[in-house]
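K.L.:
coords please:
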Amino acid sequence: MQITAALTEDKGAEFTLTPLELDAPRPGEVLVRLVGSGVCHTDLIVRDQWYPVPLPAVLGHEGAGVVEAVGANVTAVAPGDHVVMTFNSCGGCRTCVSGRPAYCDQFFAYNFAGTRIDGSTPLHRDSADIHAVFFGQSAFATHAVATETNVVKVDRSVPLELLGPLGCGIQTGAGAVLNTLHPPAGSSLAIFGAGSVGLSAVMAAVVAGCTTIIAVDLNPQRLELARELGATHMINGGEGDTVARIQELTSGLGVDYSIETTAVPTVLRQAVDALNQGGTCGLIGAAAVGTEAAIDMSVLLFGRTVRGIVEGDSVPRTFIPKLVELYKQGRFPFDKLIKTYPFSEINTAVADSEKGVTLKPVLTFD
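P.N.:
This next block holds a predicted model:
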């Protein structure tokens, strides 16, 4: 079938709306008509080739839409179902079968290779193959072929165009709190970076019952939104000593937990130094391959931990519906992070995201 996709032709180039041919779903695959697709930081750093995804390619990995067709042997969803598309995984390796699909032994092959595992692609232009199945979906398009493994059926009563970011950025921030750190009620948490991932962590910290929730950012508007979403303290990281301020707010001890979302090495150092003895820092920020950060070894020695977190340690088929239910109850208002743009304005959405004008752009499709 013919579709329209936002094609990334070269490193750093703007997205170009292009007619392409999309194959029918194979066994185990699902054809989805897109209703909404989030724009994520990972899409942009791949466009800029921080990670070596082959180009030209169709990116996008926070898609939500309606199932139009399924391949043979698909039983989890049926035509007409509303679904969120999330990251892909093999489903059979040691980590997948132990409930940790975000650490699939073949995570890069399933999400960043630009092809299926067998080297094929469902997208073509004038008989030439186009790299696709980015995160098992390539959602910057009117239609996408995903797999049964990486689609999650969702409640039809919730606005579908809002739900795509649950597949990556929002589940990453929320999951870091609820699935990885598991802060007990009454604990303290500092979140470095008040973008969509960091603010999702703020909302999750409220759900978890944290009583000291510190948001750190350079943008006063984002800090004010953090307050609205439940942060108890806001720190402008460009004004004074952030670590000293966190220690002041915690009787000189530091926080029980911290989350680093910025991918800035000096900020990671602050997130570790702000911990109390025995505290844990969750590293979420995606830096360019080869980026190094200096950590004081004596700080780590006293029981502190740095823990890398991918996709919020989520099992999407169970975690995403939980976030949807929290949203329906008014306890996880992630829609406050979202601004929608018509698909034709993808480059405006990207520019607004890069300038910090919009926290979480979502592309909508007619």
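K.L.:
please count neighbours and contacts with C-alpha atoms only from this point.
P.N.:
OK.
K.L.:
list the contacts of stretch 2-18.
P.N.:
With C-alpha atoms under 8 Å, 6 or more residues apart in numbering as the test, stretch 2-18 has contacts from 19-22, 47-49, 55-59, 140-143, 344, 346-347.
K.L.:
chain center to that stretch, what's the gap?
P.N.:
When C-alpha coordinates are averaged (C-alpha atoms, centre = their mean, to the nearest Å), stretch 2-18 and its chain have centres 21 Å apart.
K.L.:
now swap in stretch 260-268 and tell me
P.N.:
Chain-centre distance of stretch 260-268: 16 Å, with C-alpha atoms, centre = their mean.
K.L.:
same deal with stretch 242-258?
P.N.:
From the chain centre to the centre of stretch 242-258 is a distance of 27 Å (C-alpha atoms, centre = their mean).
K.L.:
contacts for it next, please.
P.N.:
With contacts defined as C-alpha under 8 Å, 6+ apart, stretch 242-258 is touched by 181, 183, 187-192, 214, 235-236, 270-282.
K.L.:
quick one: the helices in the stretch 51-200 of the chain, in order.
P.N.:
According to DSSP state H, counting those that start in this stretch, the stretch 51-200 of the chain carries its helices in the segments 94-97, 107-111, 169-175, 196-208.
K.L.:
structure for this one too, so we can compare:
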Amino acid sequence: MPVVSAAVAVAKNTPLEVKELRLDDPGPDDVLVRIHAVGVCHTDATVLQVDAFPPPFPAVLGHEGAGVVEAVGANITHVRPGDKVALSFGSCGKCRECSQGHPAYCDEFYPYNFFGVRPGDGTPTLFDGDTPISGHFFAQSSFATMSLAHRSNVVKLDDDVDLDIVGPLGCGLMTGAGTVRNVLKPDEGDICVVYGIGGVGFGALMMAKALGCSTIIAVDLNEDRLALARELGATHTINGAAPDLGEQITELTKANSGVDIAVDTTGLATISKTAVSTLRRGGRLGLLGFYNQNGEGMDVAAIPLGSYVYGVVEGDSVPAEMVPLLVDLHRQGKFPFDRLITFYELADINQAFADSHAGTAIKPVIRFPRS
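P.N.:
All right, here's what the predicted structure looks like:
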């Protein structure tokens, strides 16, 4: 069993501790990956804070990993040692949703991503001494120098891809971009509003620009993020604290009778209500946040006739297709996600979480030393 350095979540709402752990040898469906860099995602923070979320603790989180394949199990044919890869979410590949091209809605999504053990046989992947701890988070647990990933979530990359930056494409950026491209599907010239300009929101904004939306309105509380949004494609920005937020959006979109597509990453019922109220008839809204509003919710009767409201996971993406597409858009200068990244060392991972929470870092990325 290889020895790895990992950031261990000992308990809820406690700082991560860097420890040496033992990683199990690859099983038939496993891919052993030496992690070069891993993004810090809001989902990691949510799991650390919200009691309703598994896995059991102690646990190693991290689910935006990128690295190089070290070894593969007997059933692995799509990658081999030496390949550069990005890691995304796990899925069974067999249920109806997976078979129809929607692995983000896999019937076994929780066992594959949140239970802390391998799906199927329930065996652990990480050990503190001889004691098993929760690993296999999003089929990877990539807050570690090496990861055992599952065949379903390993995406082969071209040899020239920069592994320092590509990890966040496996979840947060893919979620925002995929929601626009795969679910909301704007026509060229459409009006788009993005509520909440973090990593997910910027993914949505940049994809809306890449697909030709003519008016892109970014809404956030952080003025620095709004300034960057204007550089990366927003035609208008509004501070989300404005008491007349809905009226401002209505004024900007009145010639179109409202908003064509909207993405809400905030998880706030007040914002989702504004998003619905400003849609045009036939408009489309994607809800991406964790909504917990003590029973307060959207007024279904307020949804404009002919409009659609979608709850979206992972941008309804197929990682093996979506990650290379985003890499290609980046090469073309149409998806400049590297502008969002702030780098940290593993020892500073708690600072990375703090900076993300404070809004001073949009997409923290932990880089590991190269041997």
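K.L.:
list the contacts for the spatially most central residue of structure 1?
P.N.:
Closest residue to the average C-alpha location of structure 1: Gly169 at 2.1 Å, with C-alpha atoms, centre = their mean. Residues counted as contacts of Gly169 of structure 1 (C-alpha under 8 Å, 6+ apart) are 40, 196-197, 311.
K.L.:
if I read this right, Thr175 of structure 2 contacts Val200, doesn't it?
P.N.:
Yes. Between Thr175 of structure 2 and Val200 there is a contact under C-alpha atoms under 8 Å: 6.1 Å.
K.L.:
please say which of those two ends up with more neighbours.
P.N.:
Val200 (32 against 27; other C-alpha atoms under 10 Å).
K.L.:
corresponding residue for the more buried one in structure 1?
P.N.:
Counting by TM-score structural alignment, Val200 of structure 2 lines up with Val197 in structure 1.
K.L.:
touching, its match and Thr262? I think so.
P.N.:
No. Counting by C-alpha under 8 Å, Val197 of structure 1 does not reach Thr262; the two are 9.6 Å apart.
K.L.:
what's the burial count for whatever residue of structure 2 lines up with Leu181 of structure 1?
P.N.:
In structure 2, Leu181 of structure 1 lines up with Leu184, judged by TM-score structural alignment. Counted with other C-alpha under 10 Å, residues neighbouring Leu184 of structure 2 total 23.
K.L.:
relative to Glu231 of structure 2, how far out is Leu184 of structure 2?
P.N.:
To Glu231 of structure 2, Leu184 of structure 2 is 23 Å away according to C-alpha to C-alpha, to the nearest Å.
K.L.:
again, but for Val263 of structure 2
P.N.:
Noted for Val263 of structure 2: a distance of 19 Å to Glu231 of structure 2, by C-alpha to C-alpha.
K.L.:
got a list of what Val83 of structure 1 touches?
P.N.:
64-67, 151-154.
K.L.:
highest neighbour count among those?
P.N.:
Ala64 (32 neighbours).
K.L.:
aligned partner of that residue in structure 2?
P.N.:
Per TM-score structural alignment, the equivalent position to Ala64 of structure 1 in structure 2 is Ala66.
K.L.:
deepest-packed of the helices of the stretch 51-200 of structure 1, please.
P.N.:
helix 169-175 (a mean of 29; mean count of other C-alpha atoms under 10 Å).
K.L.:
that helix vs structure 2, average offset?
P.N.:
Following superposition, helix 169-175 of structure 1 is found to deviate from structure 2 by 0.4 Å on average (mean C-alpha distance after the TM-score superposition for structure 1).
K.L.:
show me where the stretch 201-350 of structure 1 has its helices.
P.N.:
Under DSSP H, counting those that start in this stretch, the stretch 201-350 of structure 1 gives helices at 220-229, 242-249, 265-273, 297-301, 316-328, 346-355.
K.L.:
quick one: those as CSV, columns for distance to Val158 of structure 1 and mean neighbour count too.
P.N.:
Formatted as CSV, the helices of the stretch 201-350 of structure 1 follow (distance: least, C-alpha to C-alpha, whole Å; neighbours: other C-alpha atoms under 10 Å):
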stretch, distance to Val158 of structure 1, mean neighbour count
helix 220-229, 20, 18
helix 242-249, 38, 17
helix 265-273, 36, 21
helix 297-301, 44, 13
helix 316-328, 8, 18
helix 346-355, 23, 17
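K.L.:
one step back: ok, the match of Val200 of structure 2 - contacts?
P.N.:
Shown in contact with Val197 of structure 1 (C-alpha under 8 Å, 6+ apart): 169-170, 172-174, 261.
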